[in-house]
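*Asks:* The following comprises the amino acid sequence and a computationally predicted model.
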Amino acid sequence: MAPSNNPLKLLTWLKSTNETIDDSKVMLPYLHAARWIPAAVSPFMNELRPGIGEGDLVNFRLFSAFCPEIEQALKAFDDSTDLLKLFSEKISAAANSARADDTSSCRKATADYIFASAESRILEKKSERGWNNAYTARALCPLKYLSEFDDNQELFMAKVRMGTIKIKASQWPSFLYPRDAQYDPDNIDAGLFEGEIFLQFLRNIYTGPTSAVDGVRWAGKPSKAEIHGMDRVFGRCVAYAAVQAYFSLSAIEQWMSSPREGYFDLNDFFSNCVDLFEVDPEDPWVEHTLDSLTRELPSLKRGYKKKRKSDALSISSDESDADEVNAIYAQREARRKARRLGHVQNKSTLSGAKEDQLLVLVKL
């Protein structure tokens, strides 16, 4: 009997033959889906089962959306603890391998993305990056502090290394913004995730390294986006690219369960990025940003389809890491109130115009 992606047949086949769970014919559909977990769900999803937290449940729901067989598979394995453990380990290994491949690709290309074409220096050692190098430090510096950084780069970097200046995951790094962006405390999300450096990392991951610099793809093999049927940029892939970019620019040597550099925790950073898109998915900034980024990815341009608003996942926000994150939410609420007020005023104006017309008719 040929192996199938039907989970019940998978379990039966494993028991009836003495094959290991590594057999690619049996595991292929699951491993294929697992490799999409970091880029489409979370690079920090370690548990295959839905956990007790809301974040765990959301991650599992997203995974099962593109691998619907997984829920049946887990139920089928309930009476086979050893097989379930091995199966889960293989899923996690595939996901971690995909994340590591992206990390390696981004790390190798970092120098090309941050240096001008005239520069030839290559940041081979991770210890030379982060707040130990003026180029990477400037990219990691929150936009709100960039003027202070440029006034005295060495002093600013030293203060960050000593912890005198605390850079946190709630402050948006300048590499996420265009090079000429100016910090606007009243409109913090203007230009966010539209930076040239960030776009190169985003393309590297989803449409391949050859497309990263100029957005023109010439590789023969299908890209990650094409392999997994991605036709539009969504919030979690933006967050994943931001995390991979930060990790590549930083001096963090190894990817751990929650990698951090100083006070900047990448797990928190990922959550903050995701929340900007998922907490309030109907905010005009969300649609504008995702539309703009979709047009920047070459293999998505051809089959671009606008995502329906009803497809957006809405989750609650964790406010434990406030600062610029909550400031953006407050600014969005203010914009909504302004739009509502404008709508009421327009209705009032129209009503007044109708009354004037009636008075004219009465006089006639």
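*Replies:* Cool, got the structure.

*Asks:* When you work out contacts or count neighbours from here on, use the C-alpha atoms and nothing else.
*Replies:* Fine.

*Asks:* Mind naming the longest helix for the protein?
*Replies:* Ranked by residue count, the top helix of the chain under DSSP state H comes out as helix 324-363.

*Asks:* Give the buried residues for that helix.
*Replies:* Residues of helix 324-363 classed as buried by neighbour count (16 or more other CA atoms under 10 Å): E324, V325, N326, A327, I328, Y329, Q331, R332.

*Asks:* Use this one as the comparison:
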Amino acid sequence: MSARQYHTGHIRNEIIDWINFDDDDPYLAKTPKSLRGINHPATRRLILPQRYVDCMFLAKLENGKVRIEATDWPAFLYDPAKADLDDVEQGLFTGDLLLHVFFAIFFGKSSALTGKFRKNSVADRNGMRKVTGRNIAYAAVQARFGISIAEKWDALDGHFNYADFYTEIVDFFEDYPDDKSVVDLLEWWNEYVPCFFYLITNSFDYSQTGLWAQKWM
């Protein structure tokens, strides 16, 4: 089993526990996966492109008049408190669900909500010492598949191409690595994930550190 298959299998069920539901959202069971995507309001809010949040777009999507492609950043990539429809980069790659999935992949499922990890995590085994755009892109792909209706992994989800999605995110970080917005974003991630600098310890509780406490506590 590949690493991608392993992570896909674990995240597809656990991701439901990491979604922020509104009070009036109907219950969403972990199975079948066909209930996700645009079929449930909570996953619909996350999987639709950030700039298309109105019901008219949803109607056009269901009628096949528009389509979602890899260049359409899904809303889960954004922190809704910072997102700005007039600025596609505002709040990008700081969304709650993206962060939960990132921690689950690199530090174990329990870290997604608790802020704790132990040695022998993926990050530890691979000697990771900083967050890169490729790490974020991988987590984004897993998150997007997790909230989709697809039961089995496929590089294509309708017109949405996961390989292109991954590449688009990597290019965002690597095409202009010295751009201030890119530098600031990676600095934010590497401040937000201080446990990268404590991998030699047996256990580190980063729920007690600044950015984690500000966002989750």
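*Replies:* In hand now; what should we look at? All of these numbers come straight from a predicted model, not from anything done at the bench.

*Asks:* Need the TM-score from the superposition.
*Replies:* Overlay of the two chains. TM-score (TM-score structural alignment, normalised by the length of the second structure): 0.82; 198 aligned residues with a CA RMSD of 2.3 Å.

*Asks:* So what's the gap between the longest helix of the first structure and the chain middle?
*Replies:* 36 Å (CA atoms, centre = their mean, to the nearest Å).

*Asks:* ok, the residue most central in space within the second structure - contacts?
*Replies:* Closest to where the C-alpha atoms of the second structure average out (CA atoms, centre = their mean) is L98, at 2.2 Å. L98 of the second structure is in contact with F76, L77, A139, A140, A143, counting by CA atoms under 8 Å, 6 or more residues apart in numbering.

*Asks:* among the residues you listed, which recur in the first structure?
*Replies:* Contacts conserved in the first structure for those, counting by both residues aligned by TM-score structural alignment, their matches' CA atoms under 8 Å: F76, L77, A139, A140, A143.

*Asks:* In helices, which of the residues you listed fall?
*Replies:* If you go by DSSP H, those have A139, A140, A143 in helices.

*Asks:* how about those residues in CSV, adding distance to K82 of the second structure?
*Replies:* Shown next, in CSV, are these (distance: CA to CA, whole Å):
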residue, distance to K82 of the second structure
A139, 20
A140, 18
A143, 20
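
*Asks:* Between the residues you listed, which sits nearest F196 of the second structure?
*Replies:* A139 (16.3 Å; CA to CA).

*Asks:* Check the offset of stretch 173-191 of the first structure from the chain's centre.
*Replies:* For stretch 173-191 of the first structure, the separation from the chain centroid amounts to 18 Å (computed by CA atoms, centre = their mean).

*Asks:* next one: stretch 189-198 of the first structure
*Replies:* 13 Å.

*Asks:* Please work out which residues of the second structure line up with that stretch.
*Replies:* Mapped onto the second structure using TM-score structural alignment, stretch 189-198 of the first structure covers residues 89-98.

*Asks:* Map L62 of the first structure onto the second structure.
*Replies:* Aligned partner of L62 of the first structure by TM-score structural alignment: none.

*Asks:* So what's the residue count around L62 of the first structure?
*Replies:* 16 (other CA atoms under 10 Å).

*Asks:* What residue in the second structure is paired with G163 of the first structure?
*Replies:* Matched by TM-score structural alignment, G163 of the first structure corresponds to G64 in the second structure.

*Asks:* any idea how far its match is from H159 of the second structure?
*Replies:* Distance of G64 of the second structure to H159 of the second structure, computed by CA to CA, to the nearest Å: 11 Å.

*Asks:* Repeat that for V53 of the second structure.
*Replies:* In terms of CA to CA, V53 of the second structure sits 19 Å off from H159 of the second structure.

*Asks:* quick one, which of the two is more surrounded?
*Replies:* V53 (15 against 10).

*Asks:* which residues touch that one?
*Replies:* R45.

*Asks:* how about the strands of the second structure, start to end?
*Replies:* For the second structure, the strands defined by DSSP state E cover 116-118, 156-157, 160-161, 203-205.

*Asks:* can I get these in JSON lines with mean neighbour count?
*Replies:* Shown next, in JSON lines, are those (neighbours: other CA atoms under 10 Å):
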{"stretch": "strand 116-118", "mean neighbour count": "20"}
{"stretch": "strand 156-157", "mean neighbour count": "14"}
{"stretch": "strand 160-161", "mean neighbour count": "16"}
{"stretch": "strand 203-205", "mean neighbour count": "16"}
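
*Asks:* got JSON lines for those, with distance to V170 of the second structure too?
*Replies:* Formatted as JSON lines, the strands of the second structure follow (distance: least, CA to CA, whole Å):
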{"stretch": "strand 116-118", "distance to V170 of the second structure": "26"}
{"stretch": "strand 156-157", "distance to V170 of the second structure": "18"}
{"stretch": "strand 160-161", "distance to V170 of the second structure": "14"}
{"stretch": "strand 203-205", "distance to V170 of the second structure": "29"}
